[in-house]
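>>> below are the sequence and a predicted model for it; my questions follow.
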Amino acid sequence: MPVVVRFAPSPTGFLHVGSAHSALANWLVARQSGGRFLLRIEDTDAERNRPELIENVLEMLRWLGLDWDGEPVHQSDRTDDHRRAALTMAEAGTAYWCDCTSDEVQARARERGGPPGYDGHCRDRGLAGGEGTALRFRVPDGRTAWTDLVRGEVGFDNAALEDFVLLRSNGTPVFLLANALDDAHMGITHVIRGEDHVNGTPKYLMILRALGRTEPVAFAHMPLLVNEGRKKLSKRRDDVSVADYRAEGIVPEAMVNYLSLLGWGPPDGVEVRSVAEITELYDIGQVNPSPAFFDRKKLLHVNGEWIRRLPVDDFVARAAGHLPVGDGPLRALVAIAPLVQERVRTLGEVAPMIDFLWLDDPVVDEAAWDKALVRGKAAREVLDAAIDELSSLARDDDGAAWSAESISGAVERVAATAGLVNAEGRPQMSKAQAPIRVAVTGRAVGPPLWESLAALGSSRTLARLTIARERLG
């Protein structure tokens, strides 16, 4: 049987990394088997839906490269079919009408001193449907079980499940009913979704069996994503929006790569690899059901590795979207792009690393200034010697003498002049570089210093060294 899977987002928020994790698993299973990956917008919750977010979800899926087959379908288009199926169950006696309010259900639970929840009060009252009545499913005796591709054998005693609502008192179908019916209607063979849906699966199966509908071939409930405190990722306290990660400068290759590693690992242990390789190797039966730690540091590491794999022109094109508008920033990046590419973890780190090349005055990190220039050994002597050496070196900004190689030699002489030498009398270049770097770029870290000064030009380099020396007094 050809594999048919679906991703069914609800337009009530931005695409969550947990949802993207499930979407990727569906996409991988479909693509590696030559099956179909369908998209269904579950938009039946009129009060919480924000239609404008549908396009955001689609845009994020496109950005991730998770293409779908056919046109997205909308669950709300089948509301009448959902309602008719529920009424069919009412006629067959597998569902019944109930007029209990939520307060009444809770009050009875307190009186009996048992577990909260509905107690079957209306099971045998023979109520007719009408205003103020909800339709509940009559949970049968026995046990409902399935073989989960991720979790193995999973089962629930039906006695532990309350008679659940199919139609609300206002006549609208509940999510669970629509979800199960739409999967059957679309011919879904494998339901791959998050762990939070495990408890709803027995009800899902009961609905399909009561209606004589075809059940999915298999379920796979993906592991819960947790933060470093091992708590479920929450949009209130964690970074969970895929759109936010894109804005930060995560590249899609890295996000897909990293999401694939949550709960699964390639058999050869090589983690940073293309989606084509992942598709070939991925085995949903080898996914670990235990909660998976969404490790931001590892994501940044994987992203840095992918940034370094990009052709330089591609890197520049992608980073350009994270630079300030104007020709200056782009020219500055092009001048030293390969050096920047080797040092950033996100595209968002590019601009702060090289903004000294286009700003009139560098943004000074005061902590770096204090360490390198106020408390730094021989900082004044270094700046004095650097001004002398680089002034004699500079003919003009385009002069042959002003190059990374010649600047390196000049700073070597600066170190010797300032007395920054080791026991063998060799210049200690790192100690000489630190005051110069902070004076010129405003920061203690950045691209290689010689190439940075060569790109900045002699006039601006000497002007910034002079200003720094005057500030020191």
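Received it, and whenever you're ready, just let me know what you need. Numbers count the residues shown, from 1 in each chain.

>>> going by C-alpha atoms from here, please, whenever you check contacts or count neighbours.
Fine.

>>> what is the neighbour count of residue 157?
12 (other C-alpha atoms under 10 Å).

>>> that one against residue 140, yeah?
No - assessed by C-alpha atoms under 8 Å, residue 157 is found out of contact with residue 140, at 10.1 Å.

>>> and the helix or strand hosting residue 384, what's buried?
Using DSSP states H and E, residue 384 falls within helix 379-393. By 16 or more other C-alpha atoms under 10 Å, the buried positions in helix 379-393 come out as 379-387, 389-391, 393.

>>> below is an additional structure, to be compared with the one above:
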Amino acid sequence: MIRTRFAPSPNGPLHLGHAYAAVVAHDLARARGGEFLLRIEDIDGTRSRPELVPDIIADLEWLGLTWDGPPVFQFSRLDRYAQAADRLKAMGLLYPCQCTRADVLAAAREHGPDGPRYPGTCRGRAVDLEGAAWRLDMAKAVALAGPLEWVDQLAGPQVAMPGQFGDIVLVRKEAPASYHLAATLDDAADGITLVTRGRDLFAASHVHRLLQALLDLPVPTWHHHLLICEADGRKLAKRRGSPALADLRLAGEDGRAMAQALRMDQFPTGLYLGAGLGFEP
């Protein structure tokens, strides 16, 4: 049975980009007699705002979307993240790092999908564990996992190439797990068979496929849909103040009509459906 999910973070109001992602995941599940789950990704340090969760739920209900079972909260899974990190440490695949973002930016000589690629400054060094992040030794992890593949419903079969990310952080200084680790573990725990998300996260699936192999997790199929973009090609974003669904809802707009328009790729003036790659998220 197909099972999808929509997994917003309560660090700002939902906008039309979120609405489109939720509609895609919801409709793929419903069209195949499957299940659609709602997961709240609420472990993003001080950026996570629990008071926004009721608005997220109200926005989705306004769109006419329903989900199976109560919402799942990442914060309830901290032990699971810690256990996975401990397992990777025991395998010799994680090492502590005290470098700041400024340090990485100053030392990086290459770029990966996430930005400046970490040059391995702390790999093999004695590092104070207090407040350290934990990075994946990518070369060692790739060698251990061997060749891997994954499938996207739209792009077809893919050869996993996680090495392009370099030594990514899996346990952050300010959060119990990075997006890569938490999302991979959550999708396995939730029994997700079809991971639906925007095209901007396509490259991340290379890393998630590697983590699935290292942690003996089931392998889903992916569906990376296009993004709603602004006229300049940038995807909609909370940090740039893209119009909030809550504002439309409170103004009396018809949410079900909005959802239907999204299904038909009909967007407000100045917005269009595109890849949205290479721009600030």
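Cool, the structure landed. Predicted, not measured: the structure shown is a model, and the values here were computed from it.

>>> rewinding a little: could you check the angle whatever helix or strand comes next after the helix holding residue 384 of the first structure makes with helix 379-393?
Per DSSP H and E, the first helix or strand lying C-terminal to helix 379-393 of the first structure is helix 404-417. Angle of helix 404-417 of the first structure versus helix 379-393, following axes from the mean of the first three to the mean of the last three C-alpha atoms, to 10 degrees, is 140 degrees.

>>> the second structure: matching residues for helix 404-417 of the first structure?
On the second structure, no counterpart of helix 404-417 of the first structure exists by TM-score structural alignment.

>>> repeat for stretch 367-382 of the first structure
Counting by TM-score structural alignment, stretch 367-382 of the first structure lines up with no residues of the second structure.

>>> any idea how far apart the tips of that stretch sit?
19 Å (C-alpha to C-alpha, to the nearest Å).

>>> which elements pack onto the helix holding residue 384 of the first structure?
helix 404-417, helix 429-441, helix 458-472 (3 or more C-alpha pairs under 8 Å, 6 or more residues apart in numbering; DSSP states H and E).

>>> pick the most buried one from those helices.
Mean neighbours per residue, mean count of other C-alpha atoms under 10 Å, is largest over those for helix 429-441, with a mean of 24.

>>> distance from that one to the middle of the chain?
Here helix 429-441 of the first structure is found 37 Å from its chain centre; the criterion is C-alpha atoms, centre = their mean, to the nearest Å.

>>> and what of stretch 258-278 of the second structure?
20 Å.

>>> show me what it is in contact with.
19-20, 23-24, 63-64, 199-200, 226-231, 233-235 (C-alpha atoms under 8 Å, 6 or more residues apart in numbering).

>>> which residues in the stretch 151-300 of the first structure form strands?
Along the stretch 151-300 of the first structure, counting by DSSP state E, counting those that start in this stretch, strands occupy 152-157, 165-167, 190-194, 218-222, 225-226, 292-293.

>>> please identify the most buried of those strands.
Highest mean neighbour count among those (mean count of other C-alpha under 10 Å): strand 165-167, a mean of 25.

>>> give me the mean distance between the longest helix seen in the second structure and the first structure.
In the second structure, taking DSSP state H as the definition, the longest helix is helix 16-31. Here helix 16-31 of the second structure, set against the first structure after superposition, deviates by a mean of 1.1 Å using mean C-alpha distance after the TM-score superposition for the first structure.

>>> that helix vs strand 221-225, what angle?
Going by the same axes, to 10 degrees, helix 16-31 of the second structure makes 140 degrees with strand 221-225.

>>> next, the angle from helix 16-31 of the second structure to strand 194-198.
Angle, helix 16-31 of the second structure to strand 194-198, by the same axes, to 10 degrees: 160 degrees.

>>> what comes up buried for helix 16-31 of the second structure?
Neighbour-count burial for helix 16-31 of the second structure, counted by 16+ other C-alpha under 10 Å, picks out 16-30.

>>> how about the helices in the stretch 1-150 of the second structure?
16-31, 53-62, 78-90, 101-107, 138-145 (DSSP state H, counting those that start in this stretch).

>>> show me what the last one is in contact with.
Contacting residues not belonging to helix 138-145 of the second structure are listed as 93, 162, 163, 166, 167, 168, 210, 213, 214 [C-alpha under 8 Å, 6+ apart].

>>> can I get those in TSV with neighbour count?
Formatted as TSV, those follow (neighbours: other C-alpha atoms under 10 Å):
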residue	neighbour count
93	20
162	25
163	17
166	22
167	23
168	22
210	27
213	17
214	18
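
>>> which ones are touching residue 406 of the first structure?
Residue 406 of the first structure touches residue 393, counting by C-alpha under 8 Å, 6+ apart.

>>> measure it to residue 416 of the first structure for me?
Distance of residue 406 of the first structure to residue 416 of the first structure, given as C-alpha to C-alpha: 16 Å.
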